[in-house]
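K.L.:
I'll drop the sequence and a predicted model, then ask my questions.
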Amino acid sequence: MGDLGRSLLWWKQVFLVFYDTVGLAQPAYYRFMMISIAFLRSLVLTSVLSFIAPVLLIGCILAVLSLISQIPVIEAIAQVGAGQILEFLAVFGSGDVVEGLLVIGLTCGLVGALFDTYAFYRHQNLRDG
């Protein structure tokens, strides 16, 4: 390595030491990539959990009503309740209960993703400003 190569290597080391000392240890593109990965991970997790929550809630309610319908005294009340919930889901699914459940789940997932995007944006602005 010639004098120019050693000189450039020395300046690079000086720059990196200064860069670390000032607290800018990560280049801007690296920070952007870390923010993007963190944001995407948060967005996917929020979307999935926002989708699963209403699906599980409705599923649990239907399961409880199904179990309650096994008791002879309150069988009619449980069947009417389950029928009402299934009719409600059929409205959102154009007559199909499963499609209605998916529509509600996807809508909640989208709303969760939008809320997470807004919260991430606000966090970035309040932290930087």
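P.N.:
On my side now, so go ahead. Since the model is a prediction, treat every value here as computed from it, not as a measurement. Residues are numbered from 1 along each chain as shown.
K.L.:
drop to CA atoms for contacts and neighbour counts, all remaining ones
P.N.:
Will do.
K.L.:
ok, the residue positioned nearest the centre of the chain - contacts?
P.N.:
Centroid-nearest residue in the chain, with CA atoms, centre = their mean: T46, separated by 1.6 Å. T46 sits next to 109, 112-113, 116 when contact means CA atoms under 8 Å, 6 or more residues apart in numbering.
K.L.:
Just the buried ones out of these, please.
P.N.:
Neighbour counting over these (16 or more other CA atoms under 10 Å) leaves 109, 112-113, 116 as the buried ones.
K.L.:
alright, now check it against this:
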Amino acid sequence: MSILTPFLRSLLLTSVLSFTAPLILVGAILIGLSLLGFVPLLESVGATGVKQVLQFLATFGSGQPFQGLVIIGFVCGLVGGLFDTFNFYRYQNLRNH
């Protein structure tokens, strides 16, 4: 059996999960801060929090928050793929000894 098929399957799964994890996290933070804006004494905290998160994302996206979110997700997916490749390589070397 070829080791290429399990490696590619693992690499694809790791990259996709590493890409979606920051998107879900930032989305949950934005939803939480938006919902915080409905609490009577915390409207300003929620609005300020959303504004700060969007400014943070715009920093990575050349002024576009969505583009910044995609860039962060892409980088996390790349790092996850590199880590999975390293882990697969180490496992193959340790198994042969």
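P.N.:
Great, that's in hand. Everything numeric in this text was worked out from a predicted model, so none of it was measured.
K.L.:
Just tell me what the residue nearest to the centre of structure 1 corresponds to in structure 2.
P.N.:
Across the two structures, T46 of structure 1 finds its equivalent in T14 of structure 2, going by TM-score structural alignment.
K.L.:
got it, and V111 of structure 1?
P.N.:
Residue correspondence, TM-score structural alignment: V111 of structure 1 in this structure matches V79 in structure 2.
K.L.:
So which of the buried ones among the contacts of T46 of structure 1 is the closest to W10 of structure 1?
P.N.:
Within these, the smallest distance to W10 of structure 1 is 44.8 Å, found for D116 (CA to CA).
K.L.:
Please name the nearest non-neighbouring residue to that closest one.
P.N.:
Counting by CA to CA, 6 or more residues apart in numbering, D116 of structure 1 lies nearest to L43, which is 6.3 Å off, once chain neighbours are set aside.
K.L.:
Look up how far I104 of structure 1 lies from the one you found.
P.N.:
From L43 of structure 1 over to I104 of structure 1 the distance is 18 Å, taken as CA to CA, to the nearest Å.
K.L.:
In structure 2, which of the contacts of T46 of structure 1 still touch?
P.N.:
Checked against structure 2 using both residues aligned by TM-score structural alignment, their matches' CA atoms under 8 Å, the contacts of T46 of structure 1 keep these contacts: 109, 112-113, 116.
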